[in-house]
Structure formats: C-alpha cells, structure tokens
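Visitor: Compute the structure for the input listed below.
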Amino acid sequence: MTDLIATQRSAASVSPTVAEPAQYLTFMLGGEAFAIGILSIKEIIEYQGLTTVPMMPECVRGVINLRGAVVPVIDLQARLGRRSSEVTKRTCIVIVEVQGEDERQVVGVVVDVVNEVLEIAPADIEPAPTFGARIRTDFIAGMGKVRGKFVILLDVDTVLAIADELIGRAGAAHEPAVALT
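Guide: From the prediction side, this is the model:
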C-alpha cells in the first residue's frame, strides 16, 4: 500500500491546474466514507501496539516508534466526537504530515479500513454543509461526489491542529529526565 501511495503522490505532484482532479485516500470510520488529500499522506501502516502516554486527551491513543521518531497516534473517531471503533485486523494507522504552528509535523491517525485512492474533480466537490453535519463543519474541506455517493473530505490541518500541543507532550514524556545542577 505504501508503494501505491508513493506512486500516487509523485503523479499528483506534477503541477496540476485548478481544473485538474485531485487525488484522495478514502477510508471508513464508523461506517462512513472519508478522504484525505494524498499529498498529506506519508504512508499507511498496520495497526500495532501503541505506548500510552498519561494525561493525554481522550482522542490520543498513544505513540508509536516510526523509524526512531516518536509519532503521536490520534483516534480519528474520538477526534470527530464519536465513539471509538473496535480494532480489527483491517484497522490501519495512516501517517500524515500536517502544518503545525511553526513546521510540518508527522501524526498517525487510526482508521477502520483503508479503501482506495480516488481522483475527484473540483466540479464533483461540494462545499462543507453549514448545518446538520455530524462533525464540526470546520473539519470538512468539502463533500466529494463519487459513484453517486458522498465522501467527506477532511481538512487534516484543522482536524489534527491538536497535534501541536500533543507532539510536545508526547515527546517530553519519552525523553530522559535531565538533572539540574
């Protein structure tokens, strides 16, 4: 799956014009289809044991060691104000890069199942609903129409804005104590 993402990212990085379709990774959360722009995604990994970190918000499942880096893992269901899904053998962690206050940061998000990479034309994207949505409307970048159904396009920088403070906390929790002299 990581090779598919890398291929899709390199194809998507060719300077598209405004009318060009954008590529999105689609996945399921609690029976609903969601998508994230492919350019934010670094890789997809199998759900693995997490190290829990005390005093974290409920939406933070823990941290993982990803090639020597401490990466916080967010329960996307909880972040969207929903009840967490059960972990199954199809549960994945999507590693995304989000814009923090000062720099880009890497965060993992737990999803129920990854579906596919789709191209969605700008003409097939509706604006976020102004009311009636089951999640905060500022988390929604738009509603993509795919094969007669809607896919919720997430604004990952907004949804994962919590990552700024979490990365500092998670990293500090795993650093050795320094003696003051």
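Visitor: contacts and neighbour counts: CA atoms only from here.
Guide: Fine.
Visitor: list the contacts for Leu154?
Guide: Leu154 is in contact with 34-36, 139-142, counting by CA atoms under 8 Å, 6 or more residues apart in numbering.
Visitor: Leaving out chain neighbours, which residue sits closest to it?
Guide: Using CA to CA, 6 or more residues apart in numbering and skipping the chain neighbours, the partner closest in space to Leu154 is Ile140 (4.7 Å).
Visitor: next one: Glu46
Guide: Nearest to Glu46 is Cys92, by CA to CA, 6+ apart, at 4.9 Å.
Visitor: From Ala173, how far off is Ala61?
Guide: Residue 61: Arg, not Ala. According to CA to CA, to the nearest Å, Arg61 and Ala173 sit 14 Å apart.
Visitor: And these two? Which one has more around it.
Guide: Arg61 (21 against 13; other CA atoms under 10 Å).
Visitor: Here is the second sequence; please produce its structure so I can put it next to the first one:
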Amino acid sequence: VTSMHSLLQSATFLPQLGHNPLASGPLVLTKDGHIRGVSGDKAHIFYGIPYADPPVGAYRWKAPRALSPWPGVYDASFPRAACMQACAGPIIEECPQTVSEDCLHLNIFVPLEVNFSTPLLSSLPVLVWIHGGDFIAGSASKPLYDGRFISNFTRTVVVNLEYRLVVIILLSFSAVNKSSDM
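Guide: From the prediction side, this is the model:
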C-alpha cells in the first residue's frame, strides 16, 4: 500500500520533523497529518498509526484503499485493536483482548536519544518487524513485539504492523466468488 510506504519513509525522517514542547509527547508531521506519540522509558512510541483506510462496510472484501488524511492531531499514544482472528484451543490465552476489522495500523519506536526539535546528522536504520502467528493469529501490540528495547539499544527505528489474517482473507474469497459482478 502506497500510504504505508510513505509512513515508513516518514519514520526514517521523524527526527527532522517538528516537536511541540508544550505537548506531552513527540509531535511529527506526515503527508497525512500530525501524529502525537508518547515518550516511554526506552523509546519514543507512536502506536496505531493507520496505513490504509479502514476496510469496513462496503470495503470489507476489497483491497486496502489509500489512507485519507485526518483532521487535527492523530493520537498515537495507545495501541489499537488487533485484526480479526481465529482464537481457539491452546492459543486462546495468547489472543488479543480487542480485535476489529479496522486494524490496518503500525507502531513506530524511535530511540530516546532522538531530539525531535533538531535534525539528525545521519539517518537511522529502520527495522520492519512483522508479527508471527502463522497468518491466523497474533498482534503487533503483544509484549513480545514491543520494539522500544531494540530501538533504544541499537539506535534503530522499529516499525511493526497489524495486517489482515486468514480468517478475514478466507471469508473475502468466499464473498468475492459469490458476487454477481465478478
């Protein structure tokens, strides 16, 4: 998705963007609008940044659509819901508490040493960390995928993302095959 690529490019250049010293967390500007994150014990964190418009309603069975800019400042201070998934049997304890079809989000972790009010002298590497779960379960917001430690101790921008899982993909093939306009 082009929007996700743009956000990842923005992650590389986050330190070159502005910071509002009157606010409680780091503020960055992307092509889709302002995003406010939080500064934690090991990293600056931007949770739940959308990388596509929500695939809900009439768009449920369609490919993701480019992200629409949001008004105001996007609150990226807390994790968003995981994608719909099949949770049963021995993995049920591992399943996220909250799931939604509106789940195409990413989390960005930036080293604490980054000062958002001054440009970086050199770019930081970016690690895109895709959660496991055999495409049937999992979430970027599970503690296992918390990127703040990797980010801070390796001077790396860590990005992890939620993505549609098999439960919704299989249902979409069924719906598309039964559609009269296909």
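Visitor: Need the TM-score between these chains.
Guide: Remark: TM-score between the superposed chains equals 0.29 [TM-score structural alignment, normalised by the length of structure 1]; 97 aligned residues with a CA RMSD of 6.0 Å.
Visitor: Highest neighbour count among the contacts of Leu154 of structure 1?
Guide: Ala35 (27 neighbours).
Visitor: Next one: it from Glu97 of structure 1, what distance?
Guide: Distance, Ala35 of structure 1 to Glu97 of structure 1, using CA to CA: 15 Å.
Visitor: just Val111 of structure 1 next, same as before
Guide: Using CA to CA, we find Val111 of structure 1 at a distance of 16 Å from Glu97 of structure 1.
Visitor: In stretch 72-81 of structure 1, which residues are buried?
Guide: By 16 or more other CA atoms under 10 Å, the buried positions in stretch 72-81 of structure 1 come out as 72-79.
Visitor: List the ones among those that fall in helices.
Guide: Among these, DSSP state H puts 76-79 in helices.
Visitor: May I see the residues you listed organised as TSV, with distance to Ala11 of structure 1 added?
Guide: Shown next, in TSV, are these (distance: CA to CA, whole Å):
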residue	distance to Ala11 of structure 1
Leu76	27
Gln77	30
Ala78	33
Arg79	31
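Visitor: what's the closest of those residues to Thr158 of structure 1?
Guide: Comparing those against Thr158 of structure 1 with CA to CA places Arg79 closest, at 11.0 Å.
Visitor: The closest one and Thr158 touch, don't they?
Guide: No: between Arg79 of structure 1 and Thr158 there is no contact under CA atoms under 8 Å: 11.0 Å.
Visitor: name the helices or strands packed onto the longest helix seen in structure 2?
Guide: Taking DSSP H as the criterion, structure 2 has its longest helix at helix 166-178. The criterion is 3 or more CA pairs under 8 Å, 6 or more residues apart in numbering; DSSP states H and E, and there are no helices or strands that helix 166-178 of structure 2 contacts.
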